[in-house]
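Peer 1: need a 3D model of the sequence below.
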Amino acid sequence: MPLADVFASHLDWLADPTAWVALGTLVVLEIVLGIDNLIFISILTNRLPPERQKNARRVGIGAALVLRLVLLTTVSFIVTLTSPLFTLFDHGFSWRDLILIAGGLFLVWKATKEIHHSVDPHDPKENMVGQAVSLTFGAAIVQILLLDLVFSIDSIITAVGMTNEIAIMYIAVICAVTVMLIAAEPLSRFIASNPTIVMLALGFLLMIGMTLIADGMGFHVPKGYIYAAMGFSALVEALNMMARRKRLRRQAVDTVDQGPLG
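Peer 2: Modelled structure (predicted):
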């Protein structure tokens, strides 16, 4: 087959309206799925020295893009990861299940550790043997890569379940990671400047970790429920932030009205 015909065969979907609907839906879904990854990257990189945070975020998100694109080239292999390896408690565990469980456990451990650090940042007992440790650039990148792998596999399997057109998958992944790259800096600044948001985001990571473990164990929790709960919690926190700012402005006005002599 001539090269031009091969190239044209990969563009047939452009004339199919349903393919465009699938592309739009998949782009939105990939962006939503990327929120989990982006929250983790933002929280982790905010613990690095200020001059290294931006570079770490770029490396982490760039790695997420590379992992997703590489996994798309092996999409036929990724699909086989859903085949059961063994059965336990009447559930057939696949490689995907094991990866999700491992990723969920890591996320629960990391979120718990970060909550402890946020509550008591001066506690020197940061690891299992009571030795003080600080987050390094290399350690941050390794942890980001581990979660990138878990979220990337879940993302690609979701994409495969929605469309058979590889070009649509590539476009959706690139669009989603581009949005992550654009949103990384504002999100990180927002999290860093609002301590209560840090705790809320860590709570999200705990919930996501438990959801990954449940999914790997065969108990599927619809993601719509998860993101609805996250959205409601974020709305409540936004109202609390507005109330705090209003209270601080009122206190500032009262202080000015009282004057230096009260």
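
Peer 1: going by C-alpha atoms from here, please, whenever you check contacts or count neighbours.
Peer 2: Fine.

Peer 1: distance check, Phe93 against Leu206.
Peer 2: Distance of Phe93 to Leu206, computed by C-alpha to C-alpha, to the nearest Å: 23 Å.

Peer 1: one more: Val142?
Peer 2: Distance of Val142 to Leu206, given as C-alpha to C-alpha: 20 Å.

Peer 1: so these two - more neighbours on which side?
Peer 2: The neighbour comparison of Val142 against Leu206 (other C-alpha atoms under 10 Å) goes to Leu206, with 22 against 13.

Peer 1: pretty sure that one sits against Val108.
Peer 2: Yes. In this structure, Leu206 is within contact of Val108 by C-alpha atoms under 8 Å, at 5.1 Å.

Peer 1: can you show me the strands along this structure?
Peer 2: 84-88, 91-94 (DSSP state E).

Peer 1: for Val21, find the nearest of those.
Peer 2: strand 91-94 (30.8 Å; C-alpha to C-alpha).

Peer 1: list the buried ones in the closest one?
Peer 2: If you call a residue buried by 16 or more other C-alpha atoms under 10 Å, then strand 91-94 has these buried ones: Gly92, Phe93, Ser94.

Peer 1: check which helices and strands it sits against.
Peer 2: Here strand 91-94 touches strand 84-88, going by 3 or more C-alpha pairs under 8 Å, 6 or more residues apart in numbering; DSSP states H and E.

Peer 1: number of nearby residues for Met242?
Peer 2: For Met242, using other C-alpha under 10 Å, the count is 12.

Peer 1: re the thing from before, of the buried residues of strand 91-94, closest to Val28?
Peer 2: Of all these, Ser94 has the smallest distance to Val28: 27.2 Å, by C-alpha to C-alpha.

Peer 1: this one as well, want them side by side:
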Amino acid sequence: MPFAEFIAPHFVWLDDPTAWVALATLVVLEIVLGIDNLIFISILTNKLPVEQQKNARRIGIGAALVLRLILLATISFIVSLTTPLFTLFDHGFSWRDLILIAGGLFLVWKATKEIHHSVDPEDEKDTMIGSGVTLSIGAAIFQILLLDLVFSIDSIITAVGMTDEIAIMYIAVICAVTVMLIAAEPLSRFIAKNPTIVMLALGFLLMIGMTLIADGMGFHVPKGYIYAAMGFSALVEALNMLARRKRAADKAAGRNGGGH
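Peer 2: As a prediction, the model looks like this:
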């Protein structure tokens, strides 16, 4: 069968244990890299009317999957994006570098703008914590697609550096995006119910944006440092949330005790 003969060469790695290790590693890595994208999608879609949020999240994550699958199909072109176009300050800038810098600048601008709207008491027209909604679903999807492109290119180049098997890359991307799709709703609800988490997430986006700019400028920051900082910050915020709940419970118990 022609189709079977076409597919078979792409799965010769099934009998190779090292290939399965590479697949598992790449799936985990793609999921971790997808956290950035998922945080952005959750924050952005929470600004939409409630009835549009779920569809916008699904479209955004679906677009991420389609983009990554298309980029994998043009993998030779994606690899060529790392070829330097010009040299400035002793650093050769490639299309990948320029895309990362542009995406980083967009994230820094977006996070800064949302932080301003969140802390400015005079600005109630476009706030992530308040109930005001000024973002249209079209604008939200456009911004999601823009960041999807940046994160997808970085994700694919990372995958190319880990394995030569295109089938492993496809499976890893599909698994990672499936996890994103499952986690999107709970994460968005959690962010919406906890206003302090919004500020923390915006801080994450600001840090990710600066990291993308630094990477594009030739200053590579190990991802482990970034996610360790995010994990530590999330742990501190979780402890703060537990402390607030404990104080609220003690206060309620005091009121109930005083009533008797």
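
Peer 1: out of the strands of structure 1, which is closest to Gly161 of structure 1?
Peer 2: Of all the strands of structure 1, strand 91-94 comes closest under C-alpha to C-alpha, at 16.5 Å.

Peer 1: which parts of the stretch 51-200 of structure 2 are helices?
Peer 2: For the stretch 51-200 of structure 2, the helices defined by DSSP state H, counting those that start in this stretch occupy 75-80, 95-119, 137-160, 166-193, 195-216.

Peer 1: ok, average deviation of the second one from structure 1?
Peer 2: Meaning helix 95-119 of structure 2. Aligned to structure 1 and superposed, helix 95-119 of structure 2 gives a mean residue distance of 0.4 Å (mean C-alpha distance after the TM-score superposition for structure 1).

Peer 1: show me what that helix is in contact with.
Peer 2: With contact meaning C-alpha atoms under 8 Å, 6 or more residues apart in numbering, helix 95-119 of structure 2 is reached by 81-85, 123-124, 126-129, 146-147, 150, 153-154, 199, 202-203, 205-218.

Peer 1: same deal with the shortest one?
Peer 2: With C-alpha under 8 Å, 6+ apart as the contact definition, helix 75-80 of structure 2 has outside contacts at Leu71, Leu72, Ile153, Ile156, Ile157, Val160.

Peer 1: next, format those as a markdown table and append distance to Val179 of structure 2.
Peer 2: Output for the contacts of helix 75-80 of structure 2, formatted as a markdown table (distance: C-alpha to C-alpha, whole Å):
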| residue | distance to Val179 of structure 2 |
| --- | --- |
| Leu71 | 20 |
| Leu72 | 19 |
| Ile153 | 19 |
| Ile156 | 17 |
| Ile157 | 20 |
| Val160 | 21 |
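
Peer 1: can I get the buried part of those as one ChimeraX selection?
Peer 2: Remark: buried members of those, expressed as a ChimeraX selection using 16+ other C-alpha under 10 Å:
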select :71,72,153,156,157,160
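
Peer 1: Leu135 of structure 2: which of the contacts of helix 75-80 of structure 2 is nearest?
Peer 2: Among the contacts of helix 75-80 of structure 2, and counting by C-alpha to C-alpha, the member closest to Leu135 of structure 2 is Ile153, at 26.4 Å.

Peer 1: enumerate every residue touching the closest one.
Peer 2: By C-alpha under 8 Å, 6+ apart, Ile153 of structure 2 lies in contact with Arg68, Leu71, Ile78, Arg96.

Peer 1: one step back: what about the helices of the stretch 51-200 of structure 2, which gets the closest to Gly257 of structure 2?
Peer 2: Using C-alpha to C-alpha, the nearest of these to Gly257 of structure 2 is helix 166-193, at 28.7 Å.

Peer 1: and that closest one, what does it pack onto?
Peer 2: Judged by 3+ C-alpha pairs under 8 Å, 6+ apart, helix 166-193 of structure 2 is in contact with helix 17-45, helix 50-73, helix 195-216.

Peer 1: out of those, which one sits most buried?
Peer 2: Counting by mean count of other C-alpha atoms under 10 Å, helix 195-216 has the highest mean neighbour count of these, with a mean of 21.

Peer 1: make TSV from the helices and strands packed on helix 166-193 of structure 2 and add distance to Gly254 of structure 2 to it.
Peer 2: TSV is the format used below for these (distance: least, C-alpha to C-alpha, whole Å):
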stretch	distance to Gly254 of structure 2
helix 17-45	36
helix 50-73	37
helix 195-216	26
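
Peer 1: mind checking how far the residue positioned nearest the centre of structure 2 is from Leu65 of structure 2?
Peer 2: Using C-alpha atoms, centre = their mean, the residue of structure 2 that lies closest to the mean C-alpha position is Asn37, 1.7 Å off. According to C-alpha to C-alpha, Asn37 of structure 2 stands 12 Å off from Leu65 of structure 2.

Peer 1: over to Ile191 of structure 2?
Peer 2: Separation of Ile191 of structure 2 from Leu65 of structure 2 (C-alpha to C-alpha) stands at 23 Å.

Peer 1: equivalent analysis for Leu98 of structure 2, please.
Peer 2: Counting by C-alpha to C-alpha, the gap from Leu98 of structure 2 to Leu65 of structure 2 is 23 Å.

Peer 1: and what of Gly103 of structure 2?
Peer 2: Per C-alpha to C-alpha, Gly103 of structure 2 is found 18 Å from Leu65 of structure 2.

Peer 1: next: Thr74 of structure 2.
Peer 2: 14 Å.

Peer 1: what of Thr178 of structure 2?
Peer 2: Taken as C-alpha to C-alpha, the span from Thr178 of structure 2 to Leu65 of structure 2 is 9 Å.

Peer 1: let's have the contacts of Ile153 of structure 2 in CSV, adding distance to His117 of structure 2.
Peer 2: Shown next, in CSV, are the contacts of Ile153 of structure 2 (distance: C-alpha to C-alpha, whole Å):
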residue, distance to His117 of structure 2
Arg68, 32
Leu71, 35
Ile78, 37
Arg96, 31
